[in-house]
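# here is a sequence with its predicted model. Questions after.
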Amino acid sequence: MKFGMRKPSLKKSFKARTTGKWKRELKRSINPYYGKKGTGWITNPKKALYNKVYHKTTFSLFSLGKRKHK
C-alpha cells in the first residue's frame, strides 16, 4: 500500500478529462448502475476496500491547494 503523495500521470489525467459525454451516456443506457456511488462494493468488494484505503492514505499534487471537504 502506498502512503504519501501520488505520482502525477499526464496521460491518465488527459484521458479522464477527454472522455466524451456520449460514451458515458452509452454506458449508462446499458448498465443502470454505471456511475452510481457505492456500486463498487457490490461488484468487487476487495478492490473497493483497497481504493478506499488508498485514497485516504495518499494525496495528489493537484489537491495540495484545495480545501478538504467531508
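Yep, that arrived.
# contacts, neighbours, all on C-alpha from now
Noted.
# how far does the longest helix seen in the chain sit from its chain's centre?
In the chain, assigned by DSSP state H, the helix with the most residues is helix 45-57. Centroid separation for helix 45-57 versus its chain: 10 Å, with C-alpha atoms, centre = their mean, to the nearest Å.
# dropping in the other structure now:
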Amino acid sequence: MKFGMRTPSLKKSISARTKGRATRAVKKALIPGYGKKGMGWIKDPKRAAYNKVYNKTSFSLWDLFK
C-alpha cells in the first residue's frame, strides 16, 4: 500500500487523457452500469476497498498546487 505522494508518470497521464478517455466514453454508451457511482463495490468489493484506502492515503504531485 502506498502512503504519501504518488510517483508522477507523464506517459500514463497522456494515455489517460487520450485513449483512456475515448475508451471510457464508448463503454459508458454501451454498458448500462459502467461509470455509475458505487458499481465498483458490486463488481469487485475487494478492489473497491483497496482503491478507497489508496486514494485517501496517497496524493498526486498536482494536488500540491491546488
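Alright, I've got the coordinates. What you see is a predicted model; the values in this text were computed from it and never measured.
# TM-score of the superposed pair?
Overlay of the two chains. TM-score (TM-score structural alignment, normalised by the length of structure 2): 0.85; 66 aligned residues with a C-alpha RMSD of 1.7 Å.
# rewinding a little: tell me what the longest helix of structure 1 is packed against?
helix 40-43 (3 or more C-alpha pairs under 8 Å, 6 or more residues apart in numbering; DSSP states H and E).
# if we use 7 Å, what do you get?
On a contact count with 3 or more C-alpha pairs under 7 Å, 6 or more residues apart in numbering; DSSP states H and E, helix 45-57 of structure 1 meets no helix or strand.
# and the helix or strand following that helix against structure 2, how far off on average?
Using DSSP states H and E, the next helix or strand after helix 45-57 of structure 1 towards the C-terminus is strand 58-59. Superposing on structure 2 and averaging over aligned pairs (mean C-alpha distance after the TM-score superposition for structure 1), strand 58-59 of structure 1 comes out at 0.5 Å.
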